[in-house]
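1. Sharing a model prediction with you, sequence too.
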Amino acid sequence: MENKHLHFNTAIGVKKPENYRNKQTACPFCETDKLTDLIEVDGPIILLKNKYPVLENAYQTVLIETDDCHAELSTYTKEHLHRLIQFGIRHWLEMEQKGEYRSVIFFKNHGPLSGGTIAHPHMQIVGLKDLDYMEHVVQDMFEGIQIAYEEGVRFTLSSKPKVGFYEFNISMEDNLYQPKFAEYLQTAVHYILNHFPFKASSYNVFFYHVSKKIYAKIVPRFVTTPLYIGYGLPQVPNNLNWMAEEVEKLYFKKEVI
């Protein structure tokens, strides 16, 4: 029978440090002299093998985004932002191209409700040996109300969200990195943390490689609705147009003097 689930190693999981709630736990990503199994270092950006590989049948890596433990994606300079996103996409696609994995996932957790355990800004690139994440991807989850479009990069608010409520999408062709991709991603995160109509401190970023395009889906995280947990029913709010217009007004419409 074909495996359809990721298997989690609890013996390793209980050893993982956690410092979102346990503030006394030292940050392992700040102690760079103690990091091992480094794959590539680009100044403050470090890719290394995950010290706590809790997922079985997978190759897990961690991408440390910066040497500033209190930084966050929405606050990065444009120079660091582009350096980071290009670095991450390059390694993700290279791992895909090796052909050693059935699929490779690239994602980011931020905040206590994101499913992460370490507050220091980081992402993860994981090669799955017997699972294909594309089996759970449908094209309409990237459809939505357009907020901005420039240089071949599209920024939308999902009209058919994967989990429900509010999900931002960004897309570009996979053959050439476009700076607007990272900048729209940063805008979505900044809006969630600073202007969202409900107080939000957590989000996820998920990357997808579909039909020669790269997508990023940015999802503000709250307690997940029971209708999705129990029945897989995503809910679509009735104020999507308002939110899309609000983001456009805040970040893209220039005042006429």
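-> Good, I have the coordinates.
2. all contacts plus neighbour counts: C-alpha atoms, from now on.
-> Will do.
3. What segments of the chain are strands?
-> 38-42, 45-49, 58-64, 103-110, 122-128, 144-150, 153-158, 168-173, 203-210, 213-220 (DSSP state E).
4. in stretch 138-146, what's buried?
-> By 16 or more other C-alpha atoms under 10 Å, the buried positions in stretch 138-146 come out as M141, F142, E143, G144, I145, Q146.
5. likewise stretch 192-206?
-> Buried residues in stretch 192-206, counted by 16+ other C-alpha under 10 Å: I192, L193, F196, A200, S201, S202, Y203, N204, V205, F206.
6. check contacts around the residue nearest to S158 when sequence neighbours are not counted.
-> Distances taken as C-alpha to C-alpha, 6 or more residues apart in numbering put G144 closest to S158, at 4.1 Å, once the chain neighbours are dropped. Shown in contact with G144 (C-alpha atoms under 8 Å, 6 or more residues apart in numbering): T156, L157, S158, S159, K160, N169.
7. Between the residues you listed, which sits nearest K34?
-> In terms of C-alpha to C-alpha, no member of the contacts of G144 lies closer to K34 than N169, at 36.7 Å.
8. Got another one to weigh against that:
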Amino acid sequence: MENQLYFTTGVGQRKPNTINGRNIDCPFCKVEELDDIIAVQGSMILLKNKYATLRKTYQTVLIETDLCDSELSKYSKEHLYRLFRFAIDYWLKLHLNNQFRSVIMFKNHGPLSGGTISHPHLQIVGLEDVNYLLNYKREHFEGIVIKKCDFLEFNISTQPKIGFYEFNIRLSNLKVIDSMSDCIQIAIDYILNHFRYKCDSYNLFFYKIENEIYCKIIPRFVTSPLYIGYSIAQVADNIEDIANQIVNIYRKDLHN
């Protein structure tokens, strides 16, 4: 079993970059030119990734909306819920394919996120030889509780994977996907609009661990050299203040 992926540089060099190259036309806006479409729900389009840079994988893209300049924190509740029901349903179906050792789902947003296309989208990738759960540690998803109810917990990490501020959501029943979606939107809105540090980038990462689904939301800054060089994460000393601030700002939404 492999524990690393192999990047095809030739394909990577051909990928359009609309995050740092704003004069480049967005490929996701040219719907009539999209190939290998798997499914369509309203303005959401699931398709095979035209620029599949990772060897021995099955790479798909879920275009979230036809509004290129939109962003997840701005979605209506109706669209937000439909998006994550659609995405999670397809992601879980790929888990049933014995071709893959594991299936990842993630989202990049902003210039520090590692992404290249600014048009809102999720990526769902089947990995033939890599099991991402070999790098999983349960303590990376534990933290100070922001919201907790039947089948769901929303917290801020006390033992983050990379460092400083990481938000986690644990879902143990698919009937409350909408509540998970609400918490994701709250975390992203806080990062972009209320964080005490200016932040325009984030990542979402989804994990299927036994019978539960986890989502980790990470605001992106320049990565700490201690993590890059030594894999040592740092924990901010004000995460309890952050949790309390989120509860105060989003009190009404958290109690829905």
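-> Received the coordinates, thanks. Predicted model, so just to flag it, every value in this text is computed and none were measured.
9. TM-score for the pair, please.
-> Superposed pair, TM-score by TM-score structural alignment, normalised by the length of structure 2: 0.97. Supporting alignment: 253 aligned residues with a C-alpha RMSD of 1.1 Å.
10. will you turn the strands of structure 1 into JSON lines that also has distance to Y76 of structure 1?
-> Converted to JSON lines, the strands of structure 1 look like this (distance: least, C-alpha to C-alpha, whole Å):
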{"stretch": "strand 38-42", "distance to Y76 of structure 1": "16"}
{"stretch": "strand 45-49", "distance to Y76 of structure 1": "13"}
{"stretch": "strand 58-64", "distance to Y76 of structure 1": "14"}
{"stretch": "strand 103-110", "distance to Y76 of structure 1": "14"}
{"stretch": "strand 122-128", "distance to Y76 of structure 1": "13"}
{"stretch": "strand 144-150", "distance to Y76 of structure 1": "21"}
{"stretch": "strand 153-158", "distance to Y76 of structure 1": "19"}
{"stretch": "strand 168-173", "distance to Y76 of structure 1": "18"}
{"stretch": "strand 203-210", "distance to Y76 of structure 1": "16"}
{"stretch": "strand 213-220", "distance to Y76 of structure 1": "17"}
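11. Now do the contacts for V61 of structure 2.
-> Shown in contact with V61 of structure 2 (C-alpha under 8 Å, 6+ apart): L46, L47, K48, N49, H121, L122, Q123, I124.
12. For those residues, which ones persist in structure 1?
-> Among the contacts of V61 of structure 2, the contacts conserved in structure 1 (both residues aligned by TM-score structural alignment, their matches' C-alpha atoms under 8 Å) are L46, L47, K48, N49, H121, L122, Q123, I124.
13. Chain neighbours aside, what residue packs nearest to the third one?
-> By that I understand K48 of structure 2. Closest residue in space to K48 of structure 2, ignoring its immediate chain neighbours: T60 at 4.3 Å, by C-alpha to C-alpha, 6+ apart.
14. What of G88 of structure 1?
-> L63 (7.4 Å).
15. And the contacts of stretch 204-218 of structure 2?
-> 104-108, 133, 141, 165-173, 184, 187-188, 202-203.
16. one step back: for the kept ones among the contacts of V61 of structure 2, which one is nearest L67 of structure 2?
-> H121 (10.9 Å).
17. Give me the distance between the closest one and Q159 of structure 2.
-> Shown here: H121 of structure 2 relative to Q159 of structure 2, a distance of 28 Å by C-alpha to C-alpha, to the nearest Å.
18. Ok, I209 of structure 2 next?
-> Distance of I209 of structure 2 to Q159 of structure 2, given as C-alpha to C-alpha: 18 Å.
19. The two: which has the busier surroundings?
-> Taking other C-alpha atoms under 10 Å, I209 of structure 2 and Q159 do not tie; Q159 has more neighbours (21 against 13).
20. dump the residue contacts of the more buried one.
-> Neighbour list for Q159 of structure 2: E139, H140, F141, E142, G143, A233, V235 [criterion: C-alpha under 8 Å, 6+ apart].
21. can we see that at 10 Å?
-> Counting by C-alpha atoms under 10 Å, 6 or more residues apart in numbering, Q159 of structure 2 touches 137-143, 165-166, 233-236.
22. Could you export those as JSON lines, including distance to Q13 of structure 2?
-> Shown next, in JSON lines, are these (distance: C-alpha to C-alpha, whole Å):
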{"residue": "K137", "distance to Q13 of structure 2": "34"}
{"residue": "R138", "distance to Q13 of structure 2": "36"}
{"residue": "E139", "distance to Q13 of structure 2": "37"}
{"residue": "H140", "distance to Q13 of structure 2": "34"}
{"residue": "F141", "distance to Q13 of structure 2": "35"}
{"residue": "E142", "distance to Q13 of structure 2": "38"}
{"residue": "G143", "distance to Q13 of structure 2": "40"}
{"residue": "Y165", "distance to Q13 of structure 2": "32"}
{"residue": "E166", "distance to Q13 of structure 2": "31"}
{"residue": "A233", "distance to Q13 of structure 2": "32"}
{"residue": "Q234", "distance to Q13 of structure 2": "34"}
{"residue": "V235", "distance to Q13 of structure 2": "36"}
{"residue": "A236", "distance to Q13 of structure 2": "37"}
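23. and of these, the nearest to S179 of structure 2?
-> Among the contacts of Q159 of structure 2, F141 lies closest to S179 of structure 2 (C-alpha to C-alpha), at 17.7 Å.
24. List the contacts of the residue nearest to that closest one when sequence neighbours are not counted.
-> Take F141 of structure 2 and drop its neighbours on the chain: the residue closest to it by C-alpha to C-alpha, 6+ apart is N168, 5.8 Å away. Neighbour list for N168 of structure 2: 140-146, 153-157, 160, 183-184, 187, 204-206, 214-218 [criterion: C-alpha under 10 Å, 6+ apart].
25. And Q41 of structure 2, by the same measure?
-> With C-alpha under 10 Å, 6+ apart, Q41 of structure 2 has these contacts: E64, T65, R82, L83, F86.
26. Report the contact partners of the third one.
-> Residues counted as contacts of R82 of structure 2 (C-alpha under 10 Å, 6+ apart) are Q41, G42, M44, E64, I177, D178, S181.
27. what about the second one, distance to F164 of structure 2?
-> Translated: G42 of structure 2. For G42 of structure 2 relative to F164 of structure 2 (C-alpha to C-alpha), the value is 38 Å.
28. what about these two, which has more around it?
-> Of the pair G42 of structure 2 and F164, F164 is the one with more neighbours under other C-alpha under 10 Å, namely 20 against 10.
29. That one and I232 touch, don't they?
-> No - in this structure, F164 of structure 2 is not within contact of I232 by C-alpha atoms under 10 Å, at 11.1 Å.
30. Need the residues touching each of the two.
-> Counting by C-alpha under 10 Å, 6+ apart, the common neighbours of F164 of structure 2 and I232 are S224.
31. just checking, S74 of structure 1 touches E183?
-> Yes - judged on C-alpha under 10 Å, S74 of structure 1 makes contact with E183 at a distance of 9.4 Å.
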